[in-house]
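Asker: make a model of this:
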Amino acid sequence: MGRRTGRAHRHPRTTALREFELKTGRPQAIYHAYHRGTEVFPTAEEIAIVRDPRTPRLLFLNWKPQGVSWARIAAGDPATDAYLDRLAAHLRTNFPEQFFFTVHHEPEDDVRPEPGSGYTADDYAAMFRHVVTRLRDAGATGIVATLVHMAYVPWNVQPWFPDLYPGDDVVDWIAWDAYAYSDPGYGHGDFAELMNRRSGQHPSWPGFYNWAAARYPDKPLMLSEWGVWHSDRNPGHKAEFYRSVGNQMRLFPRVKAMVYFDTPRNQQGYDSRVDSSPFALVAYRTLGRQAQFQVDVRPR
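Answerer: Here you go, the predicted model:
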């Protein structure tokens, strides 16, 4: 299990991580952070987090380009290539360890399928391939390239959706982001519903886990973001959901990592904190003690 943090978090990242580990009663195996534009990463703080000798962790870094289209990056945009070369040099010198890495996670929201838009699904696949290949060719060999999907059924059934895939040689893991809702309606249910969310309007869609397990039989799968939104009208659901994770995890053996998104308020005002109620916190801490979540991330 792991924890996600974003740029908007008001606390220093180390503080936020320690607070989360304190309230959940366990260390996190993965630390997930987000960067954009021409930021060079990992930062000194992120390196210290994963090299902590008391609690070694794996790093998951998410990069989103800015100010340049997918198509231009794929074609070798000089400014982006110069940045990627600087980034690779930084990684060679300061962080040779393996780490999860993705480029523009959840691209589905930004696809513009019109030819020449610069943001077609084919443009995304070519951009992802260019970024990963250039970094690796420049010596950033620790990259574990991870394709992160949105797992939103209306996007999953679009004719362009399969074209987002950059290719087996530049994708090591397949990941997706999914959230559960505590009020009846869309996204309400147990862990199995979250993993294989369906739609009555698109009955042919088998659910994301089923689709990914069949489509990528040789790739490890990850929930790169997951969480349960609190509801004052149904405050007990979050604890019920955490219990369902423990009961149903065995049904999804291809999932090798899960990263929880803990926030008091997302852009829509939803609260995913594991301690939004005392019952939820007890259930989450119980979940974290289960055998399948006891992992050793130290190098061998």
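Asker: every contact and neighbour count from this point should use C-alpha atoms.
Answerer: Will do.
Asker: assign a three-state SS to the most centrally placed residue in the chain, would you?
Answerer: Nearest to the mean C-alpha position of the chain, by CA atoms, centre = their mean, lies residue 224 at 2.5 Å. On the three-state scheme (DSSP: H, G, I helix; E, B strand; the rest coil), residue 224 is labelled strand.
Asker: surely it and residue 179 touch.
Answerer: No: Residue 224 is beyond contact range of residue 179, at 11.0 Å (criterion: CA atoms under 8 Å).
Asker: helix or strand for the closest residue to the residue nearest to the centre of the chain other than its chain neighbours, which one?
Answerer: Leaving aside its sequence neighbours, residue 224 sits nearest to residue 259 (CA to CA, 6 or more residues apart in numbering; 5.2 Å). Using DSSP states H and E, residue 259 sits in strand 255-261.
Asker: now what about the following helix or strand past that strand, what contacts it?
Answerer: Later in the chain than strand 255-261, the nearest helix or strand by DSSP H and E is helix 278-288. Contacts to helix 278-288, defined as CA atoms under 8 Å, 6 or more residues apart in numbering, come from residues 23-26, 236, 238-240, 242-243, 245-246, 274-275.
Asker: quick check on these: which are buried?
Answerer: 24, 236, 238-240, 242-243, 245-246, 274-275 (16 or more other CA atoms under 10 Å).
Asker: for these, give me a markdown table that also has secondary structure.
Answerer: Output for the buried ones among the contacts of helix 278-288, formatted as a markdown table (three-state DSSP):
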| residue | secondary structure |
| --- | --- |
| 24 | helix |
| 236 | coil |
| 238 | helix |
| 239 | helix |
| 240 | helix |
| 242 | helix |
| 243 | helix |
| 245 | helix |
| 246 | helix |
| 274 | coil |
| 275 | coil |
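Asker: nearest to residue 34 among these?
Answerer: For the buried ones among the contacts of helix 278-288, the closest approach to residue 34 (CA to CA) belongs to residue 274, at 21.0 Å.
Asker: residue contacts, that closest one?
Answerer: Applying CA under 8 Å, 6+ apart, we find residue 274 in contact with 24, 262, 280-281, 284.
Asker: same thing but 7 Å
Answerer: Contact partners of residue 274, counting by CA atoms under 7 Å, 6 or more residues apart in numbering, are 262, 280-281, 284.
Asker: need the next SSE after whatever helix or strand residue 129 lives in, C-terminal direction.
Answerer: Assessed by DSSP H and E, residue 129 sits inside helix 121-137. Stepping forward along the backbone from helix 121-137, the first helix or strand reached (DSSP H and E) is strand 143-149.
Asker: want to put them side by side, so please do this one too:
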Amino acid sequence: MNPVFTRVPRDRMSWSVLVAPLLALLLSTGLVLVVPSSTASAAAAPSCRLSRTLVPSCPGALSGAFIAPHSGESPAASVSRFERESGRRASIVHYYYRGDRLFPSTAESRSLRVGSGRRILFANWKPDDGYTWRQVANGAADGRLIREARHLRQNWNYRTFLAIHHEPENEVVAQAGSGFTALDYRAMYRHVVKVFRAQGASNVVWVMNYMGAQKWATQPWYDQLWPGRSYVDWIAFDPYKTAGLGGQDGGFSTLVNQYWGATSWRGAYRWARQKHPLKPVMLAEWGVGERSGDAGWKRDFFRGIAQQLPKFPALRALVYFDNDAADIAGNVSIDTTSQSLQGFRSFVRSGAVARIG
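Answerer: Sure thing, here's the model as predicted:
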């Protein structure tokens, strides 16, 4: 089914309002309405709606991806290819931006359209390009912020995930005055949110996107990155299961809570639930590589998600990183082999994925 996302703040009309009069007419005239059993089951199922902050009301997580385009592909063509391969519509399409480039572009807007509805844009933006975090917090990039806020309000007035400078941990310079302390990051994030709100960009759903790696999470300044409850709608992490990133032992549960050794840190999901229990959690990037000597490992990893996801009730969005040449991670595309693709198809068609639209 095509996911449908309406323009803010229009409400969708209940399907029953449209169907009930037609059904009454058919019954009154003695006509018999024959509905295939699969359609009848779908019609009887409760509608899965999205909250103001894009949390699905039904079980499972929203599914989507960053899709690295093949040579010569437009954004729309790359999304269509990904969906053909995976066998399911993507609810979220993830793009990365920096600096003055306004988003989404016209070409990207086309990739987000699904008939009369829309896929959800997940924009990951570094507004500090050319500035320190402290300079942005102090207003140096306000012209850039205002232009983007107005662009989103006027040209893409749909609910949009927006992360501000994702994975800041490995860029922190802890010395006071560096412009890149954890507190400088927090101040920058808050300032961006304030400017957007002042410009009336009420369609933005704010994402705090951590790397979520133990190396940084155990630093004394880690908690200082947090912008504050009123500035964050979702918490996100970027875990991988590859030989070069995180290792390849265990299944989906170990991806969500990667950690090692004797430490107070027991994984990103546990940290989020302990520190910020009211916030939904997403994997803003996640990728799985092939395991040397085990041709079916990646397929089985994908297949196991449906059984393991219920252990993580706050995990409401899974945004894959579909790239055959990712930095460090390598080839984590969904179709590294036919078996891998088979496993991914099993995952997106399972109860792990929220059925919206």
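Asker: quick one on the thing from earlier: onto which residues of structure 2 does the strand holding residue 259 of structure 1 map?
Answerer: Counting by TM-score structural alignment, strand 255-261 of structure 1 pairs with residues 315-321 of structure 2.
Asker: how close does that stretch sit to structure 1?
Answerer: On superposition with structure 1, the mean distance recorded for stretch 315-321 of structure 2 (mean CA distance after the TM-score superposition for structure 1) is 0.5 Å.
Asker: what's stretch 171-182 of structure 2 aligned against in structure 1?
Answerer: Under TM-score structural alignment, stretch 171-182 of structure 2 corresponds to residues 110-121 of structure 1.
Asker: helices of the stretch 151-300 of structure 2, start to end?
Answerer: Taking DSSP state H, counting those that start in this stretch as the criterion, the stretch 151-300 of structure 2 carries its helices at 182-198, 214-217, 252-256, 268-275, 297-303.
Asker: closest one to residue 108 of structure 2 among these?
Answerer: Counting by CA to CA, and looking across all of these, nearest comes helix 182-198 at 21.2 Å.
Asker: average offset between that closest one and structure 1?
Answerer: Mean deviation for helix 182-198 of structure 2: 0.6 Å (mean CA distance after the TM-score superposition for structure 1).
Asker: flag every buried residue along that helix.
Answerer: For helix 182-198 of structure 2, a neighbour-count test (16+ other CA under 10 Å) marks 182-193, 195-196 as buried.
Asker: could you dump those residues to a markdown table with distance to residue 174 of structure 2?
Answerer: Shown next, in a markdown table, are the buried residues of helix 182-198 of structure 2 (distance: CA to CA, whole Å):
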| residue | distance to residue 174 of structure 2 |
| --- | --- |
| 182 | 7 |
| 183 | 9 |
| 184 | 10 |
| 185 | 11 |
| 186 | 13 |
| 187 | 15 |
| 188 | 16 |
| 189 | 17 |
| 190 | 19 |
| 191 | 20 |
| 192 | 22 |
| 193 | 24 |
| 195 | 26 |
| 196 | 28 |
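Asker: and of these, the nearest to residue 276 of structure 2?
Answerer: The nearest member of those to residue 276 of structure 2, counting by CA to CA, is residue 186 at 15.9 Å.
Asker: hang on, isn't the closest one packed against residue 228?
Answerer: No: in this structure, residue 186 of structure 2 is not within contact of residue 228 by CA atoms under 7 Å, at 8.3 Å.
Asker: just give me the match in structure 2 for residue 135 of structure 1.
Answerer: Match for residue 135 of structure 1 (TM-score structural alignment): residue 196.
Asker: what is the burial count for residue 58 of structure 1?
Answerer: Residues near residue 58 of structure 1, counting by other CA atoms under 10 Å, number 21.
Asker: once you drop chain neighbours, what's closest to the alignment partner in structure 2 of it?
Answerer: Counting by TM-score structural alignment, residue 58 of structure 1 lines up with residue 120 in structure 2. Leaving aside its chain neighbours, residue 120 of structure 2 sits nearest to residue 92 (4.6 Å; criterion: CA to CA, 6+ apart).
Asker: please pull up the equivalent of that neighbour in structure 1.
Answerer: Under TM-score structural alignment, residue 92 of structure 2 pairs with residue 30 in structure 1.
Asker: quick one: contacts for that match?
Answerer: 1-3, 57-60.
Asker: try it again with 8 Å
Answerer: Contacts for residue 30 of structure 1 (CA under 8 Å, 6+ apart) come out as 1-3, 57-60, 259.
Asker: just residue 279 of structure 2 next, same as before
Answerer: Contacts of residue 279 of structure 2 (CA under 8 Å, 6+ apart): 233-235, 272-273, 314.
Asker: ok, back up a step: roughly how far out does the strand holding residue 259 of structure 1 sit from the chain middle?
Answerer: Mean C-alpha position of strand 255-261 of structure 1 versus that of the full chain (CA atoms, centre = their mean, to the nearest Å) differs by 8 Å.
Asker: so it versus helix 208-215, what angle?
Answerer: Angle of strand 255-261 of structure 1 versus helix 208-215, following axes from the mean of the first three to the mean of the last three CA atoms, to 10 degrees, is 150 degrees.
Asker: what's in contact with strand 255-261 of structure 1?
Answerer: 1-5, 30, 32, 220-227, 272.
Asker: where exactly do the strands run in structure 2?
Answerer: Taking DSSP state E as the test, the strands found in structure 2 are 62-67, 92-98, 113-114, 117-118, 120-126, 160-164, 204-209, 234-237, 240-241, 281-283, 287-288, 315-322.
Asker: would you list those strands in JSON lines and tack on distance to residue 151 of structure 2?
Answerer: Putting the strands of structure 2 into JSON lines (distance: least, CA to CA, whole Å) gives the following:
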{"stretch": "strand 62-67", "distance to residue 151 of structure 2": "22"}
{"stretch": "strand 92-98", "distance to residue 151 of structure 2": "14"}
{"stretch": "strand 113-114", "distance to residue 151 of structure 2": "18"}
{"stretch": "strand 117-118", "distance to residue 151 of structure 2": "17"}
{"stretch": "strand 120-126", "distance to residue 151 of structure 2": "13"}
{"stretch": "strand 160-164", "distance to residue 151 of structure 2": "12"}
{"stretch": "strand 204-209", "distance to residue 151 of structure 2": "12"}
{"stretch": "strand 234-237", "distance to residue 151 of structure 2": "23"}
{"stretch": "strand 240-241", "distance to residue 151 of structure 2": "33"}
{"stretch": "strand 281-283", "distance to residue 151 of structure 2": "26"}
{"stretch": "strand 287-288", "distance to residue 151 of structure 2": "31"}
{"stretch": "strand 315-322", "distance to residue 151 of structure 2": "25"}
